[in-house]
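>>> pasting the sequence and the predicted model now:
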Amino acid sequence: MRRPVVTVFYQFDPWSKSLGGIQTVIRSFFKYAPDTFELRLVGTQVEKRVEPGIWQEMNLVGRKIHFLPLFTQPKENGKSLIPDSVRYTAALFRRSLASDFMHFHRLEPTLATRHWSGDKTLFIHTDIQQQIQPSAQKGSILWQYFPSAYFAIERQVVPQFTEIFSCNTASATFYKERYPMYADRVQYLRNTVDDDVFFALSATERVQAQRALARSLGLKEQTRFILFAGRLHAQKDPLLLIQAMAILADTNAHLLIAGEGDLENPIRAEIARLNLSDRITMLGALPHSELAKLQRLASVFVLSSVYEGLPVVVLEALSSGTPIVTTHCGETPNLLTPQSGVVCKERTSEALAAAIEQVLACPQNFPVEACTDAAKPYHASAIVKDVCARMMHRWQTRQVHERLSV
């Protein structure tokens, strides 16, 4: 029997340094999917490695995959006159890339695939109700200005999916209620963390790593690091965290910002305005391996987002033994325990600063074991194995039906 083909559709270059939860989830799927599947990715590229529009066999996370870049985009996580999602969708309209299984991580491309045959899965990575609220941070998403258009598209494309997975329980409930005819296809699915990459150090190793980084940055050895990692984007609201740093009383605390995006210049301007250049370091985009090192040595990871699904960086921090401070958004408040993080009651710089102080002042209240225990149910190997087992069951059932119908 031939191997069934799984094709993943998402507008990113898997070999770039771009940080993002969707990118990480896709890489984890490729890493842990069993060899019984042939793996393909339809993406983009930040530099011209291969000819756009032509399948190439390449290596990703130790696996042989077939990769097809639709176009070259020099900079990911930036704004442009024509959004990359629009360019990506338009390119799909000119092709037929149907396969046995198709995974989609954005809604827009599925407009082009409604008539493609095959088993299709939609992964929803955010709480769409919060995402398109007019009161949400301006500029966070284009659909915020056209919610009726978004839901009109959604109504057209939803019937094509065999499964709809949401990493956010509120979002999963919303879709079940909005589309009762397809409620049995909608399920909550945990986002994943690769514990091969994100793991905790011993107490001695963590202190040594903190001191080594402090020395390399010209800081005092007793410096304790606050970490932010993700797109510099209105959704993530890093400016709120910058403003919290101006309030933070702990002079030994230093903020590391890993990531890139359209808010980079406004962030630099705010750092200068608040005279915080000696307390904040912007690191730019980092390879996953470098981010993992920072997660292991940070004293606290901060999520300042306006809305979320279930941020993978939160799972990575917990798996690394690092406690979380978060605004009240997405699934994160549901998975944290009192020993693994603090949820801000208000979305203000004062509340965020107070929560960070709470963790820094009493690190013994947030032990490594409590953090890693909170991350265990999200280990990628088990979750991907379960998803693929369901796929293979459907595949084998279809094969039997096809043989019987001959």
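Right, received. Where do you want to start? Residues are numbered from 1 along each chain as shown.

>>> can we go C-alpha only for contacts and neighbour counts from here?
Noted.

>>> in this protein, which helix is the longest?
If you go by DSSP state H, the chain has its longest helix at helix 380-405.

>>> helices or strands next to that helix in the packing?
helix 21-32 (3 or more Cα pairs under 8 Å, 6 or more residues apart in numbering; DSSP states H and E).

>>> after the helix it packs on comes which helix or strand?
strand 38-45 (DSSP states H and E).

>>> by contact count, what packs against that following strand?
strand 5-9, strand 63-72.

>>> so Val312 touches Thr192, yeah?
Yes. Val312 lies in contact with Thr192 (Cα atoms under 8 Å); the separation is 6.7 Å.

>>> so what sits against both of those two?
Residues touching both Val312 and Thr192 (Cα atoms under 8 Å, 6 or more residues apart in numbering): Val25.

>>> neighbour-wise, which of these two wins?
Thr192 (29 against 23; other Cα atoms under 10 Å).

>>> with respect to Cys167, which of the helices and strands packed on strand 38-45 lies nearest?
The closest of the helices and strands packed on strand 38-45 to Cys167 is strand 5-9. By Cα to Cα, the value is 17.4 Å.

>>> let's bring in a second model and compare:
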Amino acid sequence: MRKPILTIFYQFNPWNSSIGGIQTVIRSFIKYAPSEFEVRLVGTGEPKSSTGVWQKTEYAGRSIQFMPLFNMLNDNVRGFIPTTVKYTAALLGRCLASDFIHFHRLEPTLAALNWYGDKTLFIHNDIQQQIAAGTSKKAMLWQYFPAGYFALERFLIKQFDQIYSCNTESAKFYQERYPAVAERVTFLKNTVDTEIFYPLEPREQEKQRKLLAQQLGLPEQTRFVLFAGRLHPQKDPILLVRAYAALNDPSLHLLIAGDGELAGEVRSEIARLALCERVTMLGSVSFEKLAQLHRISSAFVLSSAYEGLPMVVLEALSSGTPVVTTNCGETPRLLRADSGMVAYERTPNAIANALGHVLQHAEDYPAVSCVRNAQPYAAHTVVSDVYKDMLHRWKQRSVSSTTTAECI
């Protein structure tokens, strides 16, 4: 029997250093794909590379087929025309059907309405918070036309055989809003790659912390607070900088790992608050570098306006680092009392107070507790369970290979 084919659709290049939860999920689904499956990814390419054709390549030691629909220089930054619009337009008129099809944004599924295959939609945010009028209008264009988004969703949702949400409230919302597909909606844990994100022994952690302080020209006793993610209105990095300023602790240094359209505004805010010597903007970093930063940081801070379950929270916890977060997404439900703290108001002072408490009472948030909190989300386990379910459905259907081959 031939191998079932999984084709994943998302607007990124897995070999670039873009930071994002969706990208991390897809990387895990490639890395931990069992040998019973053939995996394909339809994404974006490097400038001047070939587009619209399958390329046999390798990612994380796994052989895959990769097709860039178009080339882009930096997938961390939105252009005048949203990347999702470009990606959807590039898919229209194509037939890229396969046995299993994974989508991580709704809009591109317009192209797949008549494609054969077992289709899965991954929902990565709490859509009610995401479109809420109270959040920044810069975060998502659909915030200007919420009725239009839900009309499109209602039109497209029935094509999916499986709908995964990493947020319990979002999963409940879809089950209630679309009773015809309620049985297909399932809560799915987000994942962390424990082969990359793991804690250091205290002595080695201290050594690495001092080394980074030395590399940055900072006092040896400097402690680090980390933020990692897109510099995008959803993550609200301006609020993060203001919270750090409100904390006003000269022994702390804020590390910002990531890039995006708000990078210039973040730099301006840092300068306005006279924090240039106390904040380092690192830009996009590799997963290996990000893991090192997690391991030597005293805390990880998330200032988001809305979320699903941020992968970076799991990465911090798996690295033994406590988390301070705003009250959004799944993180407040995930965090235990000994692995982090929630700021229930999205204000600089509330976040600063929560962060200050965690830092002043570090003994209450030991690395072992943080790691234990993240263990159920290990990528190998979660992803393997999804693939087992897919393989079971594949064997149940017994679809002839010739049907799929017409569009492959």
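Okay, I see it. These figures come from a predicted structure and were not determined experimentally.

>>> what's the TM-score here?
For this chain pair, the superposition-based TM-score is 0.97 by TM-score structural alignment, normalised by the length of structure 1; 402 aligned residues with a Cα RMSD of 1.2 Å.

>>> mind listing the helices for structure 1?
Along structure 1, the stretches classed as helices by DSSP H are 21-32, 84-93, 128-131, 147-157, 169-178, 203-216, 238-247, 264-273, 288-297, 312-319, 332-335, 349-361, 368-375, 380-405.

>>> so which of these comes closest to His66 of structure 1?
helix 21-32 (11.2 Å).

>>> quickly note the distance from Tyr174 of structure 2 to Phe150 of structure 2.
According to Cα to Cα, to the nearest Å, Tyr174 of structure 2 and Phe150 of structure 2 sit 11 Å apart.

>>> ok, these two, which is more surrounded?
Just comparing Tyr174 of structure 2 and Phe150: by other Cα under 10 Å the higher neighbour count belongs to Tyr174, 20 against 13.

>>> residues touching the more buried one, list them.
Counting by Cα under 8 Å, 6+ apart, Tyr174 of structure 2 makes contact with Ala182, Val185.

>>> now swap in the one 10 residues further on and tell me
Taking Cα under 8 Å, 6+ apart as the criterion, Arg184 of structure 2 is in contact with Phe160, Asp161, Gln162, Ile163.

>>> out of those, which is most surrounded?
Using other Cα under 10 Å as the neighbour test, the contacts of Arg184 of structure 2 are led by Ile163, with 24 neighbours.

>>> can you report how many residues lie near the residue nearest to Ile270 of structure 2 when sequence neighbours are not counted?
Residue nearest to Ile270 of structure 2 in three dimensions, not counting chain neighbours: Cys276, with 5.9 Å by Cα to Cα, 6 or more residues apart in numbering. As a burial measure, Cys276 of structure 2 scores 14 neighbours (other Cα under 10 Å).

>>> how close does Cys276 of structure 2 get to Ala343 of structure 2?
With distances taken as Cα to Cα, Cys276 of structure 2 is found 25 Å from Ala343 of structure 2.

>>> return the residues in contact with the nearest residue to Pro367 of structure 1 once chain neighbours are set aside.
Setting aside the residues directly before and after it, Pro367 of structure 1 is nearest to Gln339 in space (Cα to Cα, 6+ apart), at 6.8 Å. Contacts for Gln339 of structure 1 (Cα under 8 Å, 6+ apart) come out as Pro323, Asn365, Phe366, Pro367, Ala370, Cys371.

>>> if we can go back for a sec, out of the helices of structure 1, which is closest to Pro4 of structure 1?
Pro4 of structure 1 sits nearest to helix 380-405 of all these, at 7.6 Å, using Cα to Cα.

>>> now the angle between strand 5-9 and that closest one, please.
Between helix 380-405 of structure 1 and strand 5-9, the angle comes out at 130 degrees (axes from the mean of the first three to the mean of the last three Cα atoms, to 10 degrees).

>>> centre of the chain to helix 380-405 of structure 1, how far?
Taking Cα atoms, centre = their mean, to the nearest Å, one finds helix 380-405 of structure 1 lying 26 Å from the centre of the chain it belongs to.

>>> ditto for stretch 239-246 of structure 2
For stretch 239-246 of structure 2, the distance from its own C-alpha centre to the chain's C-alpha centre is 23 Å (Cα atoms, centre = their mean).
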